[in-house]
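Engineer: Structure here, sequence nowhere to be found:
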């Protein structure tokens, strides 16, 4: 029979000498500094520091769609930044084919398409200039525009044909913009920035115009706008109306009914107090 006998492991003396250390405070200063690791070229390698990790280093993959400014290609219609999250959410959500759910889905899908359809295209502004680029943006989507020193409004016909210059012209300066019943969204307002002398603006019937849009519009046209029509915009509240104080030159403001509530009426009075020349008009109220 073979017997296994435990015996102490023999450790070389050189290893024991290497492992001995003195933990006294005096010997800590005498410990030699660690030699920096070098690569094949002989240059010192930088020590890993967790504080130097950036947000890009934490990404597990590189996004296939790289944004350039605020320009998006038409392929963005098939891409969403929350693809993985929306996929997991749809798999865990029971199927609901009720008319109300289908209606909400269709409205959301339509709004997302409008965001892509109204995205800012830098090449268009570089070729046409800010004034003509904004005119093409409005007229192509069902609105109309008017230039200084011209009496007629330019609007597309039933075949979506319209007469606007295809190249930059220095004397073309927008005076009026009519966005009545357009599906204008917040992301599309970036196409109206840097306009110099717009005096007339109508947003009558724009269903997507809300308080955030009014705040941006009041910033873009704070120096020039004289007439503003906000009728039939159900998403505008008192908060958005209060942002109009930035328009110091505004003369006429059209609203649905400024007597709808005490807060709404008080906001209108404060606007007139900040701008004494402002005249707020409203459609007549019909009592049944």
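Structural biologist: Happy to help now that I have it. This is a predicted model, so every value here is computed, not measured. Numbers count the residues shown, from 1 in each chain.
Engineer: okay, CA-based contacts and neighbour counts for the rest of this
Structural biologist: Fine.
Engineer: Would you mark the buried spots in stretch 270-285?
Structural biologist: 271-272, 275, 278, 280 (16 or more other CA atoms under 10 Å).
Engineer: Going by distance to residue 230, which of these wins?
Structural biologist: residue 280 (10.9 Å; CA to CA).
Engineer: Quick check: that closest one touching residue 256?
Structural biologist: No: between residue 280 and residue 256 there is no contact under CA atoms under 8 Å: 10.3 Å.
Engineer: Endpoint to endpoint, stretch 143-155 covers what distance?
Structural biologist: Terminal residues of stretch 143-155 are spaced 6 Å apart (CA to CA, to the nearest Å).
Engineer: And residue 268, how close does it get to residue 262?
Structural biologist: 10 Å.
Engineer: Residue 221 too?
Structural biologist: Distance from residue 221 to residue 262, by CA to CA: 28 Å.
Engineer: now do residue 184
Structural biologist: For residue 184, the distance to residue 262 - CA to CA - is 29 Å.
Engineer: and the two? which has more neighbours close in?
Structural biologist: Set residue 184 next to residue 262 and count neighbours by other CA atoms under 10 Å: residue 184 wins out with 23 against 10.
Engineer: Just to check, that one is in contact with residue 204?
Structural biologist: No: taking contacts as CA under 8 Å, residue 184 lies outside contact range of residue 204: 11.0 Å.
Engineer: also this one, for the comparison:
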């Protein structure tokens, strides 16, 4: 019975178009040679092209915001590169021995006074809620004194991104991953190399199902670290025979630059 109803709706299209002011006083004069169906088909592809253009612009903006600020490295050093990148993305920075955080104002503007601290190590970085991605971490991986890193609510932080944090194994003490939608148990497995980690926040990670089991495994990998945000009873399967295979906690390899967006480590 569905087919006749669709046909009736199609027959009603000319009447609806004639009664609409969309085509002016003479709707037939504005219709393409192919008729109503051709007109609708053309409009569909127009909308599709607009949506594709908007999506392309979105990813182009993300790429620009994650570019490497290497022009500062030669004269100012790696720490200033990280500071400029973080402030450019609306984040916050704290230098060693200081309590005050450097942040941009409400309009995204920030002072370059931090250049006088080029010889001071960066101790804490807050990139929460930013568009930082795997490529954007190029600006941070050369920090030698980083103790605290906040990547909460970063939609582009994924398992590949976490695989790069091993460079902070001798310094990082606090890591916040709250609300990162693309982080899975594979990415968390990479954190076993962070030997100095003392605080790990993994609250609200929607891509992780068996949270209780993941919590147990993390506590075994990082016995010196306090893991918060998960409970032993979260997401535990009711079926006693349901177990997670060892492959699910396998550490991913470092990806190449031409990896596809959203690709999950194998």
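Structural biologist: Yep, it's here. Keep in mind it's a predicted model, so treat the numbers as computed, not measured.
Engineer: After superposition, what is the TM-score?
Structural biologist: Here the superposed chains carry a TM-score of 0.63, computed using TM-score structural alignment, normalised by the length of structure 2; 189 aligned residues with a CA RMSD of 2.8 Å.
Engineer: need the strands for structure 2, in chain order.
Structural biologist: All strands of structure 2, identified by DSSP state E, fall at 92-95, 122-126, 148-150, 174-176, 199-201, 226-228.
Engineer: Can you name every helix or strand that the fourth one contacts?
Structural biologist: Using 3 or more CA pairs under 8 Å, 6 or more residues apart in numbering; DSSP states H and E as the contact criterion, the elements in contact with strand 174-176 of structure 2 are strand 148-150, strand 199-201.
Engineer: Please identify the deepest-packed of those strands.
Structural biologist: strand 148-150 (a mean of 20; mean count of other CA atoms under 10 Å).
Engineer: In structure 1, point out the residues matching that one.
Structural biologist: The alignment of strand 148-150 of structure 2 onto structure 1 (TM-score structural alignment) spans residues 200-202.
Engineer: Mean distance of that stretch to its aligned residues in structure 2, please.
Structural biologist: Aligned to structure 2 and superposed, stretch 200-202 of structure 1 gives a mean residue distance of 0.7 Å (mean CA distance after the TM-score superposition for structure 1).
Engineer: Contacts for that stretch, please.
Structural biologist: Contact with stretch 200-202 of structure 1 is made by 175-180, 225-230, as judged by CA atoms under 8 Å, 6 or more residues apart in numbering.
Engineer: how far is the longest helix along structure 2 from where the chain is centred?
Structural biologist: Counting by DSSP state H, the longest helix found in structure 2 is helix 36-65. With CA atoms, centre = their mean, to the nearest Å as the basis, helix 36-65 of structure 2 stands 22 Å off its chain's centre.
Engineer: For it, list every residue counted as buried.
Structural biologist: 36, 62-63, 65.
Engineer: Show me the two of these that sit farthest apart.
Structural biologist: Pairwise over the buried residues of helix 36-65 of structure 2, using CA to CA, the maximum falls at 36 and 65, 44.0 Å.
Engineer: so what's residue 104 of structure 2 up against?
Structural biologist: 87-88, 90-92, 110-111.
Engineer: That one matches what in structure 1?
Structural biologist: In structure 1, residue 104 of structure 2 lands on residue 156 (TM-score structural alignment).
Engineer: what sits against residue 154 of structure 2?
Structural biologist: Per CA under 8 Å, 6+ apart, neighbours of residue 154 of structure 2: 127-132, 179-181.
Engineer: want to throw these into JSON lines with distance to residue 145 of structure 2?
Structural biologist: Listed next are the contacts of residue 154 of structure 2 as JSON lines, based on distance: CA to CA, whole Å:
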{"residue": "127", "distance to residue 145 of structure 2": "17"}
{"residue": "128", "distance to residue 145 of structure 2": "20"}
{"residue": "129", "distance to residue 145 of structure 2": "23"}
{"residue": "130", "distance to residue 145 of structure 2": "22"}
{"residue": "131", "distance to residue 145 of structure 2": "23"}
{"residue": "132", "distance to residue 145 of structure 2": "20"}
{"residue": "179", "distance to residue 145 of structure 2": "26"}
{"residue": "180", "distance to residue 145 of structure 2": "24"}
{"residue": "181", "distance to residue 145 of structure 2": "28"}
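Engineer: Quick one: which of the residues you listed hold up in structure 1? List them.
Structural biologist: Retained in structure 1 by both residues aligned by TM-score structural alignment, their matches' CA atoms under 8 Å are the following of the contacts of residue 154 of structure 2: 127-132, 179-180.
Engineer: Would you convert the residues you listed into JSON lines that also reports distance to residue 163 of structure 2?
Structural biologist: JSON lines is the format used below for these (distance: CA to CA, whole Å):
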{"residue": "127", "distance to residue 163 of structure 2": "17"}
{"residue": "128", "distance to residue 163 of structure 2": "18"}
{"residue": "129", "distance to residue 163 of structure 2": "20"}
{"residue": "130", "distance to residue 163 of structure 2": "19"}
{"residue": "131", "distance to residue 163 of structure 2": "18"}
{"residue": "132", "distance to residue 163 of structure 2": "15"}
{"residue": "179", "distance to residue 163 of structure 2": "18"}
{"residue": "180", "distance to residue 163 of structure 2": "15"}
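Engineer: ok so, going back, now distance to residue 233 of structure 2 too, for the helices and strands packed on strand 174-176 of structure 2, in CSV please.
Structural biologist: Output for these, formatted as CSV (distance: least, CA to CA, whole Å):
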stretch, distance to residue 233 of structure 2
strand 148-150, 26
strand 199-201, 17
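Engineer: What's residue 163 of structure 2 aligned with over in structure 1?
Structural biologist: Under TM-score structural alignment, residue 163 of structure 2 pairs with residue 215 in structure 1.
Engineer: so how far is residue 14 of structure 2 from the aligned partner of residue 173 of structure 1 in structure 2?
Structural biologist: Aligning on TM-score structural alignment places residue 173 of structure 1 opposite residue 121 in structure 2. Distance, residue 121 of structure 2 to residue 14 of structure 2, by CA to CA: 71 Å.
Engineer: More neighbours: those two, which one.
Structural biologist: residue 121 (18 against 15).
Engineer: residues contacting the more buried one?
Structural biologist: 79, 95-96, 143-146.
Engineer: 7 Å instead?
Structural biologist: Residues counted as contacts of residue 121 of structure 2 (CA atoms under 7 Å, 6 or more residues apart in numbering) are 79, 95-96, 145.
Engineer: Unless I'm misreading it, residue 176 of structure 1 sits right up against residue 146, doesn't it?
Structural biologist: Yes: contact criterion CA atoms under 7 Å: residue 176 of structure 1 and residue 146 qualify, at 4.9 Å.
Engineer: Just list the residues touching the residue positioned nearest the centre of structure 2, thanks.
Structural biologist: Among the residues of structure 2, the one closest to the centroid is residue 156, at 1.3 Å (CA atoms, centre = their mean). If you count contacts by CA under 7 Å, 6+ apart, residue 156 of structure 2 has them with 131-133.
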